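In: pasting the sequence and the predicted model now:
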Amino acid sequence: MMRTPYPLEEELGMRYYASDIPGIGGRLRSRPEDFIVEEIPLPFTDADDGSYLICRLSKTNWELQRAVKEIAKRLGISHRRIAWAGTKDKNAVTTQFISIYDLAPEAVGRVHLKDISLEVVGRSQHPLTLGGLVGNRFDITIRDCIPEDLAARVQAVTEVAAAGIPNYYGLQRFGVVRPVTHVVGEKILNGDYEAAAVTYIGRAYPLETEEAQGARTHFAETRDARAALAELPVQMTYERAMANHLVANPGDYAGALRALPPKLLSLLVSAFQSYLFNCALSCRIDEGMSLTEPEVGDHLLFQDGREDIVTTRNMRAAQLQIRRGRCRIAIFIPGSGPVVPHGRMDEIMQELMQKEGIDAGDFERASRFVEMKFDGVLRPITLSTDLQAEVSDESVRLGFTLPPGHYATTVCREYMKADPYVMI
């Protein structure tokens, strides 16, 4: 294991690499075509009379929420009628599926947007839901790598990645240019809606434009929503919607947060759960526990979704099942339900929750506020996949498939060991 030298990764709980092999450096996304993502959908049920039109959405260099809003505008419908199974990267070429409620197939022809295409593939009686996919295929090129022993280093990391690397939530889970979502989520959980809204609108980050940083800083210092509305760049639609609400309803910070799309609002809270997972996983490594050898009290998550707890009696069976790839050690991420501690990892998670001043009641209150359940969930602590790696001059091309909720940048990070900002 090697510790990250980058403060941002430390801040997000991503403290370790699985390998001690020097990084290949390089840069991701020199152009959108360097990061190609293809969604693998669940089988669609044939339903000619289903209420939901299923379309294949292909886009280049579009943020999904913005793309959905623009598509809805062209169709003359509310963006809330459009659903999807996975959120894809912006600076990339992506293909995924969306469902649109109560839309005739011929209406899709009205959508003419640069670098976006929609293709009707069928109908369904149900909308797509987040996480409702088999996984994603990735074709990624890392350019401008360190040339010394490049092929040997790539091969060594490929072998480590096949065995398993820390399954951290990647940088984009917390915001790419502004990794702030988990901070806002924590403040929502604490019931401090003013601090949550001010953080969302007003916390500036160095990679933003000077105009954006200035507008954010001014709002954070003054709470002047009218000035923020005048100063915030027009493309910052979510911040402007919140500021517009505060102009019309001074002091209603809860209402300002609800001006955000419901899915985005819920993602802020779940981002804090992701942060807890990253921290707990790093704490496991801190304490010298293995990623692949179970401890008594560890949770096991099987490929079919079945769960189990490691005990002294089933330890040898658990070790065998893990080695055969039938299950993985997992960490339980708490939500609004009660938690029964089984082992050291559950204790670590409880200690992290206590340190942040968060409990199950806070998740229950947040569930009511954002109108979305935040149940506890198991997440595997390792990410492993069959990787195809090709080295050409100073570039490395990676091909692999990941299940839902796993991050391609977590794989790339293991190879590059570079500043996280060169991976955005």
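Out: Perfect, thanks for sending it. Residues are numbered from 1 along each chain as shown.
In: every contact and neighbour count from this point should use C-alpha atoms.
Out: OK.
In: how about the helices in this structure?
Out: Ranges of helices within the chain are 7-11, 64-75, 150-163, 181-189, 193-202, 210-222, 225-231, 237-248, 253-258, 262-286, 315-323, 344-356, 360-370, 408-416, based on DSSP state H.
In: OK, contacts around Ala241?
Out: Taking CA atoms under 8 Å, 6 or more residues apart in numbering, we find Ala241 in contact with 256, 259-260.
In: how about 7 Å then?
Out: Neighbour list for Ala241: Ala259 [criterion: CA atoms under 7 Å, 6 or more residues apart in numbering].
In: measure it to Val234 for me?
Out: As judged by CA to CA, to the nearest Å, Ala241 and Val234 stand 10 Å apart.
In: same check on Ser51?
Out: Between Ser51 and Val234 the distance is 35 Å, computed by CA to CA.
In: contact partners for the most centrally placed residue in the chain?
Out: The centroid of the chain falls nearest to Arg173 when counting by CA atoms, centre = their mean (3.2 Å). Counting by CA under 7 Å, 6+ apart, Arg173 makes contact with Ala271.
In: neighbours around Leu75, how many?
Out: Using other CA atoms under 10 Å as the criterion, Leu75 is surrounded by 16 other residues.
In: my guess is it contacts His112, does it?
Out: No. Using CA atoms under 7 Å as the test, Leu75 is too far from His112 to be in contact (10.1 Å).
In: what would the helices of the chain look like in a markdown table with distance to Thr292?
Out: Output for the helices of the chain, formatted as a markdown table (distance: least, CA to CA, whole Å):
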| stretch | distance to Thr292 |
| --- | --- |
| helix 7-11 | 23 |
| helix 64-75 | 35 |
| helix 150-163 | 9 |
| helix 181-189 | 28 |
| helix 193-202 | 38 |
| helix 210-222 | 44 |
| helix 225-231 | 50 |
| helix 237-248 | 42 |
| helix 253-258 | 41 |
| helix 262-286 | 11 |
| helix 315-323 | 7 |
| helix 344-356 | 14 |
| helix 360-370 | 29 |
| helix 408-416 | 17 |
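In: check it against this one:
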Amino acid sequence: MLRSFSYVSDHTGFCGTVKNSPADFVVTEIEVPEHLFRGTRAESPRKTSNAPPELSSRCRHQPQKLRAGPPAPCAEACGGAPSPSGRAGGGCAAPPNKKQREGEPELKSGQEEASILDSLLGKPVSELLNKFACSLKDAWDLENNADAGTREFSLGPILDKKNRADLHSAVREKFPFLVTVTKGSEMIVKGNADYRELCQLVTEKETSDFFKFLDAKLENSTFSFEPDRNKEHRKVVHHFINRKFGKLLETKSFTVTDVNDQPNMSIMVRFREKSWSRKRSAGAFQEKQDIYTAFTLQKENLETLEAIGLLAAELGVLPSDFSYTGIKDKKAITYQPMVVKKVTPERLKEIGSKMEKKGMRIHNIHSACQHLRLGQLKGNHFDIVVRDLKHHGHDYSADLKERISEAMENVETKGFVNYYGPQRFGQGQNVQTDQIGLALLSEKMVKAVKLFFTPEDSDDPVNNAKRYFLQTEDAKGTLVMLPEFKVREKMLLRALNRYGVNHEGCTKGWLNIPHSMRIFYVHAYCSKIWNEAASYRLKIYGSKVVEGDLVFSEENDESISLNDKVHVITALEESANKYSINQVVLPMVGHSIKYPSNKVGQWYHERLSKDELQMCKFRVSSLQLNIPGCYRPILKNVQNLSYFLEGSEKGIEDSHLNESKVSLHLSFDLDPSCYATVCLREIMKCDF
């Protein structure tokens, strides 16, 4: 993906083998300093011979500003949700007068509920509540968005008991995805985690209708989900309702006839005998506070999302119950903090030996208070070995040691181009992740599904199942063939089995997998465009800062919006050399960013037109995807760089004759969203 792209320095570099084995590429996440969180005592880390460096084991409370210096304009690969003040184009994801997301209930359910809320709260507070509900829904649509679960809105003290009861009913009627709780006389509103979880299993309309049925508590009433032929999917829905509301509700599957007079199965829910009369708010159905368990995941030769799929299958939870701060390399040994919801520390310890057989170790298990967020890290530390050192071609004009020394000095001084690394695009795969992202942005849902199921050339159960699906479109048969740990594939296939391999069915299939996975593909496409834009910018203007470039303000004020922190260089500033190339940023495409006002801005528009996205709004409402965009520095610096050569004395002294006897050991730190392979590319002048 980076071949022919630009470099910062003009040193010669050298050749070598990177990632010869996972042990040659070790990544350890640098966590946020512990003093930024209020702490609790953690359990001792699990004793193993390969224990990672001691990582933070603090309880995560309300997210705080994490950066000590100027804020980076782009969180983890633009995947993390920026703060509300920093994200351009905030508010409801579905703007006024626009078509609502498919199957989503309207936020404004009627004049009656609005007037009740206005009369009980007063119009100003009622409007603030409406904005809170909109922003929470918007946050649920952003990457990982675990912090949305901690958001609360106070309605203030409501002293009258009847008024509190009326408010509970009115809020829940207008906003089914919210719950209200009373602390003393103060009423607090927050997102309903159970509503959000059920949305991952059935449509949002079904979820909304189910919770309205739950709130009504009508004697002898029942609720039925849409017909569903998939037994495994019905089992998951049964399990969810019994786990969350088992003391109040009971479920059973019964036979129905569909529009074609064919037999089908549906799940019916009813209140247990006399339980309908219990006067309890929906928020009280959650019998105990959500459990969060933090741990350090050590993995080898596994993608982060693949590792989560394996863990989720073993623990019987959803992949979306895991949170993490960044995606780590596959061909490496990596250490990263994670938090899993609804799993106790004891349960996590039980699966340790099984996970070791699958390339994972679980360390430092302890209770936590909430999810992690993407971008909630200081960076990553890398320990890398480059083997089989050689000169480029037949260039022996300098000693290999001199070539290495020159390269290290240049990169430490000048930095490297901040490209997204090849692993972001599925290096070596038949279908790159950005191709799927483009299909999703173009709303070509069937094409996106078929790209998703395009097999690799290997002959194994996963690729054989994918091959079978493309040949037959038999979703049910493919489900049987796929291993259990392929959770996302199975989620998608269940929807395809239920709705068909057509535009509607494939749309619902994509909605069936976690939001973070859907938007991952779109961000891969945006990353590809950014890489090409950075290469073009350096090719035509070099390291000179020119009129129309964008620079990011170092103003450390969260009340200033992201776009207001981006400044367009004037002709006067260019002639005065006011800014350096290290301050120049380029936009990640989205609906709320500004483009450079020079040739680079024109290039963006032409490039998007090439992919027929010139009219793209970067909102795919049918998939609940909202891509506001962000900004990323063109250049980045490496920190704490150190290295040494290992090999025989003869090999080091006479390295151009005994090159293969020498290996290079490097150690350095990079900021979040920076790629070590890209830094190595600049050092060695090699494409990987």
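Out: Happy to help now that I have it. Small disclaimer: the values here were computed from a predicted structure and weren't measured.
In: how alike are these chains, TM-score-wise?
Out: The TM-score (TM-score structural alignment, normalised by the length of structure 1) is 0.82; 399 aligned residues with a CA RMSD of 3.1 Å.
In: sorry, back to before: and the residue nearest to the centre of structure 1, what's its match in structure 2?
Out: In structure 2, Arg173 of structure 1 lines up with Arg424, judged by TM-score structural alignment.
In: any idea how far Ala534 of structure 2 is from its match?
Out: Taking CA to CA as the measure, Arg424 of structure 2 falls 16 Å from Ala534 of structure 2.
In: surely Thr507 of structure 2 and Met445 touch.
Out: Yes. Counting by CA under 7 Å, Thr507 of structure 2 touches Met445, with 5.8 Å between them.
In: returning to what we had before: Ser51 and Val234 of structure 1: which is more packed in?
Out: Ser51 (18 against 11).
In: tell me how far Phe302 of structure 1 lies from Pro404 of structure 1.
Out: 15 Å.
In: kindly apply the preceding question to Leu387 of structure 1 instead.
Out: Leu387 of structure 1 is 17 Å from Pro404 of structure 1, where distance means CA to CA.
In: how about Gly335 of structure 1?
Out: 20 Å.
In: what does Leu75 of structure 1 give?
Out: In this structure, Leu75 of structure 1 and Pro404 of structure 1 are separated by 29 Å, where distance is defined by CA to CA.
In: and the one helix or strand Arg164 of structure 2 maps to, how far out from the chain middle?
Out: Assigning secondary structure by DSSP states H and E places Arg164 of structure 2 in helix 161-174. Centroid separation for helix 161-174 of structure 2 versus its chain: 35 Å, with CA atoms, centre = their mean, to the nearest Å.
In: start and end residues in structure 1 for whatever helix or strand comes next after that helix, please.
Out: The helix or strand immediately downstream of helix 161-174 of structure 2 is strand 178-183, counting by DSSP H and E. Residues of structure 1 matching strand 178-183 of structure 2 are absent, with TM-score structural alignment as the criterion.
In: what angle do helix 161-174 and strand 178-183 of structure 2 make with each other?
Out: For strand 178-183 of structure 2 against helix 161-174, the angle by axes from the mean of the first three to the mean of the last three CA atoms, to 10 degrees is 160 degrees.
In: pull the distance from strand 178-183 of structure 2 to the chain's centre.
Out: The chain centroid and the centroid of strand 178-183 of structure 2 are separated by 28 Å, computed with CA atoms, centre = their mean.
In: now swap in stretch 294-301 of structure 1 and tell me
Out: Stretch 294-301 of structure 1 has its C-alpha centroid displaced from the chain centroid by 25 Å (CA atoms, centre = their mean).
In: okay, it sits on what stretch of structure 2?
Out: Per TM-score structural alignment, the counterpart of stretch 294-301 of structure 1 in structure 2 is residues 545-552.
In: quick one: contacts of the matching stretch?
Out: The set of residues that contact stretch 545-552 of structure 2 without belonging to it, under CA under 7 Å, 6+ apart, is 565-571, 574, 579-581, 583-586, 596-598.
In: try 8 Å this time
Out: Under the contact criterion CA under 8 Å, 6+ apart, stretch 545-552 of structure 2 has outside partners 73, 565-571, 573-574, 577, 579-581, 583-586, 595-598.
In: same question, stretch 587-596 of structure 2
Out: Stretch 587-596 of structure 2 has contacts (CA under 8 Å, 6+ apart) with 78, 88-89, 526-527, 529-530, 548-550, 563, 568, 586, 601, 604, 617-619, 627-632.
In: before we move on, what about stretch 100-110 of structure 1?
Out: 51-55, 74-75, 81-83, 118-120, 127.
In: cool, stretch 378-396 of structure 2 as well?
Out: When contacts are taken as CA under 8 Å, 6+ apart, the neighbours of stretch 378-396 of structure 2 outside the stretch itself are 12-20, 24-32, 66-67, 400, 656, 659-673, 676.
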